[in-house]
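Student: Pasting the sequence and the predicted coordinates here, then a few questions.
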Amino acid sequence: MLNRVILIGRLTKDPELRYTPAGVAVAQFTLAVDRPFSRDQGEREADFIPIVTWRQLAETCANYLRKGRLAAVEGRMQVRNYENNEGRRVYVTEVVADNVRFLESPNREGGGGGQGRDEYSGGAGGGSRNSGSKSSGNNQDPFADDGRPIDISDDDLPF
């Protein structure tokens, strides 16, 4: 069996961070994902997909994602149900994310296409960050000398 979802869209509002009674962080947000076709008048339709993240990934999303930001989400589809206050059974379909990629730089405001790409993953060992455009400790571009030879000895190579 396979249950894997990959979505790219914009947040409809800031993530909502909560904690379970056991102290586990959970963040919820909605991703607006454009449909691949337009209406008769040329208007694009979108689907609004609820996303849930847990633990360190939830805290990271709550700290860095904002309304309107472009994000990629990987996870699994989950359907759960509960009984509401009126005694009716309510079914909820959502994506439980285990990987969220921030596709716009956090210092760019508005809906422009930023160049920064950060990936945050949840897992048994907590969240981890893999930055695709930033070096840790400073804001210099690690690929600024692209095309120039790199001075490295054979002893430094792992193979």
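Tutor: Received the coordinates, thanks. Numbers count the residues shown, from 1 in each chain.
Student: From here on, just use CA atoms for contacts and neighbour counts.
Tutor: OK.
Student: Quick check: the residue nearest to Arg4 when sequence neighbours are not counted vs Leu7, distance?
Tutor: Nearest non-adjacent residue to Arg4, counting by Cα to Cα, 6 or more residues apart in numbering: Arg76, 4.8 Å away. Using Cα to Cα, to the nearest Å, Arg76 is found at 11 Å from Leu7.
Student: So for stretch 68-82, what gets flagged as buried?
Tutor: Neighbour-count burial for stretch 68-82, counted by 16 or more other Cα atoms under 10 Å, picks out 68-76.
Student: no wait, stretch 90-106
Tutor: For stretch 90-106, burial by neighbour count (16+ other Cα under 10 Å) applies to 94-106.
Student: how long is stretch 28-47 end to end?
Tutor: With Cα to Cα as the measure, stretch 28-47 spans 16 Å from end to end.
Student: chain center to it: distance?
Tutor: 19 Å (Cα atoms, centre = their mean, to the nearest Å).
Student: Show me the contact partners of that stretch.
Tutor: Residues from elsewhere that reach stretch 28-47 (Cα atoms under 8 Å, 6 or more residues apart in numbering): 7-17, 48-53, 58.
Student: here's the one I want to compare it with:
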Amino acid sequence: MLNRVILIGRLTKDPELRYTPSGTAVATFTLAVNRNRTNQEGEREADFIPIVVWQKQAENCANFIGKGSLVAIDGRLQVRTYDGKDGQRRWVTEVVAENVRFLDRREGGGSQGISTFGSEVEFTDDDIPF
């Protein structure tokens, strides 16, 4: 069996870092991933995917990336259920990240750059889908 997800996108807000009762770090954030098509108004469509990161990688995410950061996620899809306060069963689908790669670095002004195998690519705030 194979359960592997690879995504590249931008964070919609800063990661939220929490700790379990046993002291294990867990960070959550939502990743905006553009689709290859546009909607009827000519705007780019995006999917907003919940991401969960554990342990030291969770702390690194909370410390080094934030809203608008470009990241690559390598992980697995997880579906879980829980009972809400109203007694209704809720289903959650999320990606549990096994590896998070920070693809950009913050520089002065409104642009961010990433190094991709020796070449420099520039992004502006217009590239962020939110």
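Tutor: The structure has been received and is ready for your questions. Please read all numbers here as calculations on a predicted model, not as lab measurements.
Student: Quick check: what element follows the helix or strand that contains Pro36 of structure 1 along the chain?
Tutor: Element membership of Pro36 of structure 1 [criterion: DSSP states H and E] is strand 25-38. Downstream of strand 25-38 of structure 1, the next assigned helix or strand under DSSP H and E is strand 44-54.
Student: That next one vs structure 2, mean deviation?
Tutor: Superposing on structure 2 places strand 44-54 of structure 1 at an average distance of 0.4 Å from its equivalents, by mean Cα distance after the TM-score superposition for structure 1.
Student: one step back: quick check: buried residues in the strand holding Pro36 of structure 1?
Tutor: Using 16+ other Cα under 10 Å as the test for burial, strand 25-38 of structure 1 gives 25-34.
Student: Report the angle between it and strand 44-54.
Tutor: If you take axes from the mean of the first three to the mean of the last three Cα atoms, to 10 degrees, strand 25-38 of structure 1 sits at 160 degrees to strand 44-54.
Student: Is Leu11 of structure 1 in contact with Gly68, as I believe?
Tutor: Yes: the pair Leu11 of structure 1 / Gly68 is scored as a contact, 5.0 Å apart, by Cα atoms under 8 Å.
Student: and the residue positioned nearest the centre of structure 1, how far is that from Asn81 of structure 1?
Tutor: Taking Cα atoms, centre = their mean, the centroid of structure 1 lies closest to Val100, which sits 2.6 Å from it. Distance from Val100 of structure 1 to Asn81 of structure 1, counting by Cα to Cα: 25 Å.
Student: Next: Gly114 of structure 1.
Tutor: 38 Å.
Student: cool, Gly9 of structure 1 as well?
Tutor: In this view, Gly9 of structure 1 and Asn81 of structure 1 are 26 Å apart by Cα to Cα.
Student: How about stretch 4-20 of structure 1, which residues are buried there?
Tutor: Quick answer for stretch 4-20 of structure 1 (16+ other Cα under 10 Å): 7-15, 17-18.
Student: Contacts for it next, please.
Tutor: Stretch 4-20 of structure 1 has contacts (Cα under 8 Å, 6+ apart) with 25-34, 58-59, 61-62, 65-77, 95.
Student: Recalculate using a threshold of 7 Å.
Tutor: With Cα atoms under 7 Å, 6 or more residues apart in numbering as the test, stretch 4-20 of structure 1 has contacts from 25-33, 61-62, 65-77.
Student: And stretch 57-69 of structure 1, by the same measure?
Tutor: Applying Cα under 7 Å, 6+ apart, the contact partners of stretch 57-69 of structure 1 are 10-17, 25-27, 104, 106, 110-111, 120-122, 127.
Student: in that stretch, what's buried?
Tutor: Neighbour-count burial for stretch 57-69 of structure 1, counted by 16+ other Cα under 10 Å, picks out 57-62, 65-69.
Student: So Arg10 of structure 1 belongs to a strand, correct?
Tutor: Yes: the assignment for Arg10 of structure 1 by DSSP: H, G, I helix; E, B strand; the rest coil puts it in a strand.
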